[in-house]
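**Student:** predicted model, plus sequence, below.
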Amino acid sequence: MKKIFLIIGLSSLALTFTSCERDITSLNEDPKHPTEVPSGVLFASAEQALMDQMLSASVNRNISRFFTQQWSETTYPDETNYNMTARPIPGNHYNRMMASASATIPSPGVLSALRDARRFLENEGVDPVMKKNNIAMIELVNVYAWANLVDTFGDIPYFGALKATAENPGNAEIPYDDAKTIYLDLIKRIDAAIAMMDTSVKGYDKDLIYKGDMVKWKKMANSLKFRMAVTLADVEPALAKTYAEAAFNGGLFTGKDDNFGLQTFPSGLLSNPVFKDVIQSGRNDFLPSDVLVNFMNTTNDPRRDIWFTKLKGAYVGGPFGDNNVFDDYSHFTDVISGENAQGFLLDYTEITFLRAEAAARNFSVGDTAANLYKEAIKASVLEYGMANPDTVVTTIIANNPYNAANWKKSIGEQSWVAMFNKGFQAWNFTRRLDFPVFVNPAGSRVEGVPIRMFYPVDEYLVNSSNVKAAAAKIGGDKVTTKIFWDKF
């Protein structure tokens, strides 16, 4: 059977999904000129699309770094004032996760590429054990992408998304599903993926991240489950404890080498997304913000020297929400914006902070919250290869001691610093722990610092009744409407 590689241009009527997604693929099939594409290539395309979107600093499609006020802007401060309508930012994020993001440079989106990889895999005659490993890898990237969409929007179309079938491809009316129900189903999918893995056999050799190493993928699976479990802690504490302890016992990341992402981005088309947006673009649009830099200055944080340049011997952040002059403030170093800099979607530093949080919540995760807090800070220091890491950690801890009586503040502030340049990861910590406390800039276009994104405008055009019902159910399609797990 011929394998048809679908390149889908982004439009409001051209959204595709994996296993639980809209199926309008017949619109793009050319039975007279099919193209052979191995499922492993499609899987690698999905990984690349996921990293590109999650790590991007483009104001057109990923402004998560502004939600946590770690970056500032220069000439055009619309996005630091949370204007998400002048540019269709929520829709661009939603669609890049779902389908192709550019009509001029077509490429598969995360979920559409995974859907096709899973479908094409059935006809490749792969060894049964390797096939199971490949399916597990596909499922785990699926879960990561779906969880991000829930964390970003809340209720989304999921279970009923196959309503638009090949027999009725124009039907874009897809019901929205309850966010918590989706989350619990995603955790079941992680468990199923783990169960089918054989760590003695490789998975896809074209895998960009782990090269098919199923030992690494198993750690990723448990670490992703652990992240999602801790995320549930305020709304389902007993279930969160059960899931988190099971994931911990299954084996989490144990060091930087386990991180889900790239230790070094290659040059060219697949270079560091931050490099593309900050350096290669030729535009001086971004600065470290005064919110972050002032906090780190107050605590004399040694990580400043790794991340930021000095201005007249000092670290100076650009005022958040203001129109800033680029040359008047510190800039990012190559560690952050270099072409070959690292980029991670889930990492040992994050997992160790999550372990500290879990321990503070009395989960059994192998150590005390205070010890894990220190270990998480050390992981952050080691992540960037800082010299004399023990001395650096001692300095940071001395100025940011762990406070068991207010652990949310301790862990919240330090995880926020450590998640610098990891916008979505930082956003999850700050929303759940409510630290640091952000101030809405004076020129803000919304009623508060965003804790979710609006639903995409296109959904109101092609899926109107369902998106309106979803908005009413969650308490309004507002940036201040909390995601289900954000209880406090």
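**Tutor:** Sure, I can see it.

**Student:** make it CA atoms for all contacts and neighbour counts henceforth
**Tutor:** OK.

**Student:** just give me the neighbour total for Ala398.
**Tutor:** 12 (other CA atoms under 10 Å).

**Student:** give the buried residues for the helix or strand hosting it.
**Tutor:** Assigned by DSSP states H and E, Ala398 belongs to helix 389-399. Within helix 389-399, the residues scored as buried using 16 or more other CA atoms under 10 Å are Pro389, Val392, Val393, Thr395, Ile396, Ile397.

**Student:** repeat for stretch 252-261
**Tutor:** For stretch 252-261, by 16+ other CA under 10 Å, it's Leu252, Phe253, Lys256, Asp258, Asn259, Phe260, Gly261.

**Student:** can you give me the neighbour number for the residue lying closest to the third one once chain neighbours are set aside?
**Tutor:** Closest residue in space to Lys256, ignoring its immediate chain neighbours: Tyr348 at 5.7 Å, by CA to CA, 6 or more residues apart in numbering. Other residues lying near Tyr348 total 23 when counted by other CA under 10 Å.

**Student:** just checking, Tyr348 touches Phe226?
**Tutor:** No: in this structure Tyr348 lies outside contact range of Phe226 using CA atoms under 8 Å: 11.8 Å.

**Student:** what does stretch 285-300 contact?
**Tutor:** Stretch 285-300 has contacts (CA atoms under 8 Å, 6 or more residues apart in numbering) with 69-76, 278, 304, 308, 315-320, 326, 329-332, 396, 399-400, 417.

**Student:** returning to what we had before: tilt between the very next helix or strand once past the helix holding Ala398 and helix 389-399?
**Tutor:** Note on helix 389-399: by DSSP H and E, the next helix or strand toward the C-terminus is helix 407-418. Taking axes from the mean of the first three to the mean of the last three CA atoms, to 10 degrees, one finds helix 407-418 and helix 389-399 inclined to each other by 140 degrees.

**Student:** other SSEs contacting helix 407-418?
**Tutor:** Under the contact definition 3 or more CA pairs under 8 Å, 6 or more residues apart in numbering; DSSP states H and E, helix 407-418 sits against helix 348-360, helix 369-383, helix 423-433.

**Student:** from Ala246, how far out is Met196?
**Tutor:** Relative to Ala246, Met196 is positioned 17 Å away (CA to CA, to the nearest Å).

**Student:** then Ala398?
**Tutor:** 33 Å.

**Student:** just Thr152 next, same as before
**Tutor:** 26 Å.

**Student:** on that earlier part again, for Ile483, which of the helices and strands packed on helix 407-418 is the nearest?
**Tutor:** Among the helices and strands packed on helix 407-418, the nearest to Ile483 by CA to CA is helix 423-433 (9.1 Å).

**Student:** structure two is appended below for comparative analysis:
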Amino acid sequence: MKKTLSILFTGSALLLAGCDSGFEELNKDPNAVTADRFNPAYLFTTGQYNTAKGDETTSLNYAEPFVQHMATLSNVGIFDFQGDKYVYHKGNNEAMWKGTYNANAGSSKLIEDVIALSKDKPQYHNLYHMARIWKTVIYHRLTDMYGDVPYFEANQGYYQQIYKPKYDAQKDIYAHMLTELEDATAKLDASKTLYSSADIVYAGKIDKWKRFGYSMMLRLGMRLSKVDPAAAESWVKKAYAGGVFTSFEDNMFIRGADKAGTQEVLTNGQSWTLSVSGRSPGKIAKTFFDYMKSHNDPRLKHTVAVYTDPTNVATKNTDPAVQKGMPNGLDRITLPNDPSYDPKAPGQEHQFSGVNRDVFAKLDGPRMLLTYGEVQLLLAEAAVRGWIPGDAAQFYRNGVTGAMKSLQQYDVSATITDAEITAYLTANPFVGIADKEKAFEQINSEYWVATFLNGYESYANVRRSGYPKLTPINYPDNETGGTYPRRLRYPDDEPVLNADNYNAAVARQGADSFKTRVWWDKP
């Protein structure tokens, strides 16, 4: 009997073991999307797009008025450009941070997923290295605006169960980004799968991606010019030797995907474009307008417009002779006391120049992230410093030319002719390298013009170079006491949700305020 039971139990155990080994396969959904079946290229497309479309309010409302491209009368409200007064607005101060780290559609989360899903998989060779390069696009803007940020442990909740990532020192972030650019750019291979349909910037063209990677290296290398000149020189030399942008057709930008604007309203509430096109958006700052007008810049006629009826595009006047920029730091109470104000003009803010909506406010227009004009102007500065061979004057001319030709990528109506470019360069020749500070001022002032509406980059370069020399404003109860702002504050919930790491960052970097400098922004 015992022998019979033993045989039964043994047989049952074997049967159960056999059945159990088949349950796993039997219960697999053949239609389910799993990591081994999912093509990460789909995430890459969205990651690229969200880099340009997820955080524009921080750029417009803070960075653009910080550099005095834009001004406004108001100091409250969602479209009122708080950077004009150096005042705090929770939503716009945090928009870039939230857009980067959002757990569902944040640009950094999507790109981290691409990297994780494509690493060590030969079929995704180029996609993996493109994603590594793109990660530097995302994080260099973020760390430039806030300073120390989560980087090495960011977006690792699923992969490593890290839910409270540490803030990394900006110095370490920059070091890693530069080495990533060097390695990833060198490993791009035109003989492997190109992912042309997934790449909404360069359609998988490896030659353009390589120039893009080295141009990013140039930008990040130049960012170190004050804090670590030796490292800056080394990286700039590597970038130049590798091969940077060669024409404005290499410009790195992302176009809006929704010409009608319906999806923009559904997903973002209001888009960058709709903000610029609204009835009372920011106006062109007097500082920016006067600089361009005093240099007889042909870009001015395409950049600005006065709308006597702000709701009707047909009423615009683009003649700079009858226009003016709005001074920064005014409100509706103080404006009438300013010499710029004309009490006979219709309305208050609408007597000042706004952005030409036909050029810059197209729903399917480009968002410029890195341009040939910028690259050539950075090379001009590097040549003045003696870091690279070549003629600084020629780099300067290339930079101005490239910046002017880039306008046609916004709209063909904004094309600057070769004759107009030649006339501008003749009237505003390069000052030469005998006086380096004058050369730096001229080059970086042109960089400031070239980065109009790319607030993140313009703000970073103004802090790095010190040019143009902007007069800070001192609006009542501002965040800096009338000194120039050096960064944005961390989101209000960080001291609660990630307290230990937030406190460590503040202890290392300095007070969590607009006045604290980021690492590379050395006095």
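**Tutor:** On my side now, so go ahead. It should be emphasised that the depicted structure is a prediction, and the values quoted were computed from it without experimental measurement.

**Student:** just to revisit the earlier point, so what's the aligned partner of the residue nearest to Lys256 of structure 1 in structure 2 up against?
**Tutor:** Counting by TM-score structural alignment, Tyr348 of structure 1 corresponds to Tyr372 in structure 2. Taking CA under 8 Å, 6+ apart, we find Tyr372 of structure 2 in contact with Phe245, Thr246, Ser247, Phe248, Glu249, Asp250, Asn251, Gly399, Gly402, Ala403.

**Student:** what separation is there between the equivalent of the second one over in structure 1 and Ala379 of structure 1?
**Tutor:** Read that as Thr246 of structure 2. The equivalent of Thr246 of structure 2 in structure 1 is Thr254 (alignment by TM-score structural alignment). Using CA to CA, we find Thr254 of structure 1 at a distance of 10 Å from Ala379 of structure 1.

**Student:** what of Ala240 of structure 1?
**Tutor:** On the measure of CA to CA, Ala240 of structure 1 and Ala379 of structure 1 end up 24 Å apart.

**Student:** quick check, Pro491 of structure 2 in a helix?
**Tutor:** No: per DSSP: H, G, I helix; E, B strand; the rest coil, Pro491 of structure 2 lies outside any helix segment and is coil.

**Student:** ok, it touching Trp97?
**Tutor:** Yes: Pro491 of structure 2 lies in contact with Trp97 (CA under 8 Å); the separation is 7.5 Å.

**Student:** mind listing the strands for the stretch 201-350 of structure 1?
**Tutor:** All strands of the stretch 201-350 of structure 1, identified by DSSP state E, counting those that start in this stretch, fall at 260-262, 286-288, 343-346.

**Student:** any chance of TSV for those strands, columns distance to Pro34 of structure 1?
**Tutor:** Below are these laid out as TSV (distance: least, CA to CA, whole Å):
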stretch	distance to Pro34 of structure 1
strand 260-262	32
strand 286-288	43
strand 343-346	34
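
**Student:** so which of those strands is the most packed in?
**Tutor:** strand 286-288 (a mean of 25; mean count of other CA atoms under 10 Å).

**Student:** so that strand matches what in structure 2?
**Tutor:** Going by TM-score structural alignment: strand 286-288 of structure 1 matches residues 282-284.

**Student:** and that stretch, how far out from the chain middle?
**Tutor:** For stretch 282-284 of structure 2, the separation from the chain centroid amounts to 20 Å (computed by CA atoms, centre = their mean, to the nearest Å).

**Student:** can you check stretch 246-253 of structure 1 too?
**Tutor:** Centre to centre, stretch against its chain (CA atoms, centre = their mean), the figure for stretch 246-253 of structure 1 is 20 Å.

**Student:** buried residues of that stretch, list them for me.
**Tutor:** Buried, per 16+ other CA under 10 Å, within stretch 246-253 of structure 1: Ala246, Ala247, Phe248, Gly251, Leu252, Phe253.

**Student:** isn't the second one right up against Arg227?
**Tutor:** In other words, Ala247 of structure 1. No: using CA under 8 Å, Ala247 of structure 1 is not in contact with Arg227, being 9.3 Å away.

**Student:** contacting residues for the aligned residue in structure 2 for Gly154 of structure 1?
**Tutor:** Counting by TM-score structural alignment, Gly154 of structure 1 lines up with Gly147 in structure 2. The contact partners of Gly147 of structure 2, by CA under 8 Å, 6+ apart, come to Ala169, Gln170, Arg487, Gln509, Arg517, Val518, Trp519.

**Student:** tell me, how many residues neighbour Lys310 of structure 1?
**Tutor:** So Lys310 of structure 1, with other CA under 10 Å, has 16 neighbours.

**Student:** count residues in the vicinity of the residue nearest to it when sequence neighbours are not counted, would you?
**Tutor:** Spatial nearest neighbour of Lys310 of structure 1, chain neighbours left out: Ser330 (5.5 Å); criterion: CA to CA, 6+ apart. Ser330 of structure 1 sits with 23 neighbouring residues when counted by other CA under 10 Å.

**Student:** where is the longest helix in structure 2?
**Tutor:** Across structure 2, the longest stretch assigned as helix under DSSP state H is helix 2-26.

**Student:** Val129 of structure 1 belongs to a helix?
**Tutor:** Yes: counting by three-state DSSP, Val129 of structure 1 is located in a helix.

**Student:** now it: how far from Arg118 of structure 1?
**Tutor:** 15 Å.

**Student:** neighbour-wise, which of the two wins?
**Tutor:** Each of Val129 of structure 1 and Arg118 has its neighbours counted (other CA under 10 Å); Arg118 has more, 21 against 17.

**Student:** would you agree that one falls within a strand?
**Tutor:** No: using three-state DSSP, the assignment for Arg118 of structure 1 is helix, not a strand.
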